[in-house]
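Undergrad: Mind folding the following:
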Amino acid sequence: MSAPTGSSRPSTTPTKGFGAWRKNGGMHETADARLLETPRSSDFTHTDPWRVMRIQSEFVQGFQALAEIGPAISVFGSARTKPDSPYYATGMEVGRRLVEAGVAVITGGGPGSMEAANRGAAEAGGLSIGLGIELPFEQGMNEWVGLGVDFRYFFARKTMFVKYAQGFVVLPGGLGTLDEMFEAMVLVQTSKVVQFPIVLVDRTFWGPLIDWIRDVMVAQGLVSPGDMNIISLADTAEEAVELVMAGKAGDRVAAQEG
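TA: As a prediction, the model looks like this:
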C-alpha cells in the first residue's frame, strides 16, 4: 500500500475538482451533472439520457481508482467534529489502529471525524482514502487523504463505501452519518451484503438511539428483534477495531441489552 508515511503533515493539498487522484498526482475531470434538477419544459428528454452516461462514468472512475486497494474499513462521523474534541482523538486512533491491523481506511474525505481517521491512517503509514461529494456548501477534501475520488452523486459514492470495505466503524455524527449507518444496516438485513460488521463508537452517544429502536420499533413489530444483532457498540478505538476486524458485529448489542 502506498500512502504518506511518518507523522509529518502532507506537503500538498488536493486540487478541487471531480475525478480520481493521488496526492502529488494529476486530476482526471468528469462531466458535470445535475440529475435531480427539476426539468424545464421538454428539454429533459434530450438531457437525461446523457446524464446516464455521466453517472456511468462516475461508477467507472470509482471502480478504477479503488479496485486494487486491498482490504479496507470505512469510517464515518461528523464533519463538524473539532480537532480538540475527544471524538477527533478517537477517530485518529481508529485510523491508526486499522492501518496497524493491515487494512486501508476509507472516509468521506471531509473535515471533522473523517479528517481524524484519514490523519491517523496517514500518520501510521497506511493507505488513507477519501470519497468526496459535491455539496451546496464548500467542504473539500481534507489534506490527509492519499487517494481521493470526488463524486457528484450520493448513490455512486455510497456504492463505493460498501463495495470496497469489509466493515464500518461509525463515530458520533449527524444526519449524513445516520444515513450511511442505516443504509448499511438495511443491506445486511436484506442479505445484500454478508459478514459485514457495523460498529458504533461511544455507547453514551448511540445508546439512546439503540434504546428507541428496541423499545419502540421492535416493540411494535416494525423491526425484527434479530435485526438488533446487525450492529455492535464500543467505547474505545481499541474495542471498535477489534470488533470490526473480527467481524463480530452480531452479539454485542443483544448481549448487553439482555
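
Undergrad: make it CA atoms for all contacts and neighbour counts henceforth
TA: Noted.

Undergrad: and the gap between residue 53 and residue 241?
TA: 39 Å (CA to CA, to the nearest Å).

Undergrad: Check residue 247 too.
TA: 10 Å.

Undergrad: more neighbours, these two?
TA: residue 241 (24 against 16; other CA atoms under 10 Å).

Undergrad: And the more buried one, which helix or strand is it part of?
TA: Element membership of residue 241 [criterion: DSSP states H and E] is helix 237-246.

Undergrad: what's the spacing between that helix and its chain's center?
TA: Relative to its parent chain, helix 237-246 has a centroid offset of 16 Å by CA atoms, centre = their mean, to the nearest Å.

Undergrad: contacts for that helix?
TA: Under the contact criterion CA atoms under 8 Å, 6 or more residues apart in numbering, helix 237-246 has outside partners 90-91, 93-94, 97-98, 101, 167-169, 197-201, 233-234, 249.

Undergrad: now stretch 190-197, how far from the centre of its chain.
TA: Using CA atoms, centre = their mean, the offset of stretch 190-197 from its chain centre is 16 Å.

Undergrad: one more to line up against the first:
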Amino acid sequence: MTNKDLDPIDDILQEKMKQKNWNEIRTNDSWAIFKIMSEFVNGYEAMSRIGPCVTIFGSARTKPDHKHYIQAEDIAYKISKAGYGVITGGGPGIMEAGNRGAHRGGGTSVGLNIELPFEQHFNPYIDKDKNLNFDYFFVRKVMFVKYSQGFVVMPGGFGTLDELFEAITLIQTKKIGKFPIILVDSSFWSGLIDWIKTVLISQVETVSLIDLDLIKIVDSAEEVVETLDNFYKKYNLSPNF
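TA: Got it, this is the predicted structure:
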C-alpha cells in the first residue's frame, strides 16, 4: 500500500473530525471508558481459566506453505505436548499456525483477535470458548503479558516487533516478572541483534549489554521447549504452577 492509496482514507478521517466539535470528542472519549472496562473484565474472566500458556507471535501474512508457518505449527505442537497451552493473536499466518499446532497436539488453543481494516480474521483452530475479540490494542496487549509464561517470537513485521520490545521493556523496568522471550530463526533476527549491539549499546549507550540476557535466539522447536523447561526448572517452577 502506497501513500497515494492512503489519501482517500486520510480525507475521510479529516472530514469526520471536522464534523465533530471538541465537546463531542470529549463526551465520546468519556463513554469509551466503559467499553474499555468491559474489555478488561471480559478478558480477565476468560483468561483466568485457561491455565499456563505460551504466546506465539509472528506475521499475519505468512502463508501455510512457508517454512516459518510450518515451523510455528511444529513449535506449538511440541509446546502443547510439554504441558503448555498456546495463545496467539487469533488471526491468519503465524497466528493460525500456532493455534493449529496446539489444536493438533490436544492442548489449549487461545486466540485474542482484534478488529482491523485488513488482514485480521480469526482462524478455525481456536478453542470455541477461548476465542476473544478486542477493539483496543492496549487491552489485548495486557492479556498477552498477564497470562503468558513465555513469548515465542517468529519472524514478523511492526506488530511483532512492538510486542517483542514492549515485553522486554516491561521486564527490564521490573513492571512484570521475568519470563522467557525466545526469538526463532537466527538468520532473521541476527541483523536486529547486531544493530542493538553496535548502535544502541556501543555507540549511543542507550541499552546495557545485560539487557540482551532477556532474549534467547533459537532455530528449532526442540530448543524452544528446552528453553521454556530450563527456565522454570531454574526457578523450581513448572508449567502448571
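
Undergrad: May I have the TM-score of the superposed chains?
TA: Here the TM-score for the pair of chains, by TM-score structural alignment, normalised by the length of structure 2, is 0.85; 212 aligned residues with a CA RMSD of 1.4 Å.

Undergrad: that older thread, select from the contacts of helix 237-246 of structure 1 every entry located in helices.
TA: 90-91, 93-94, 97-98 (DSSP state H).

Undergrad: need those residues in CSV with neighbour count and distance to residue 61 of structure 1, can you?
TA: Formatted as CSV, these follow (neighbours: other CA atoms under 10 Å; distance: CA to CA, whole Å):
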residue, neighbour count, distance to residue 61 of structure 1
90, 22, 31
91, 33, 28
93, 22, 30
94, 28, 28
97, 22, 29
98, 28, 25
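
Undergrad: Make CSV out of those and add distance to residue 253 of structure 1.
TA: Below are these laid out as CSV (distance: CA to CA, whole Å):
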residue, distance to residue 253 of structure 1
90, 21
91, 22
93, 23
94, 20
97, 23
98, 22
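
Undergrad: can you name the two of those residues that are farthest apart?
TA: Farthest pair in those (CA to CA) is 90 and 98. Separation: 12.1 Å.

Undergrad: show me where structure 2 has helices.
TA: Ranges of helices within structure 2 are 3-19, 22-47, 67-81, 94-104, 137-146, 158-172, 186-195, 221-234, based on DSSP H.

Undergrad: Quick check: which of those helices is nearest to residue 121 of structure 2?
TA: helix 94-104 (10.0 Å).

Undergrad: ok, and the closest non-adjacent residue to the residue mapped onto residue 247 of structure 1 from structure 2?
TA: Matched by TM-score structural alignment, residue 247 of structure 1 corresponds to residue 231 in structure 2. Once flanking residues are discounted, residue 231 of structure 2 sits nearest to residue 180: 7.0 Å by CA to CA, 6 or more residues apart in numbering.

Undergrad: isn't the one you found right up against residue 150?
TA: Yes - in this structure, residue 180 of structure 2 is within contact of residue 150 by CA atoms under 8 Å, at 4.8 Å.

Undergrad: Centre-most residue in structure 2?
TA: residue 57 (4.4 Å; CA atoms, centre = their mean).

Undergrad: quick one: it from residue 186 of structure 2, how far?
TA: Using CA to CA, residue 57 of structure 2 is found at 16 Å from residue 186 of structure 2.

Undergrad: and what of residue 54 of structure 2?
TA: Residue 54 of structure 2 is 20 Å from residue 186 of structure 2, by CA to CA.

Undergrad: Just want to know which of those two has more residues nearby.
TA: residue 54 (25 against 14).
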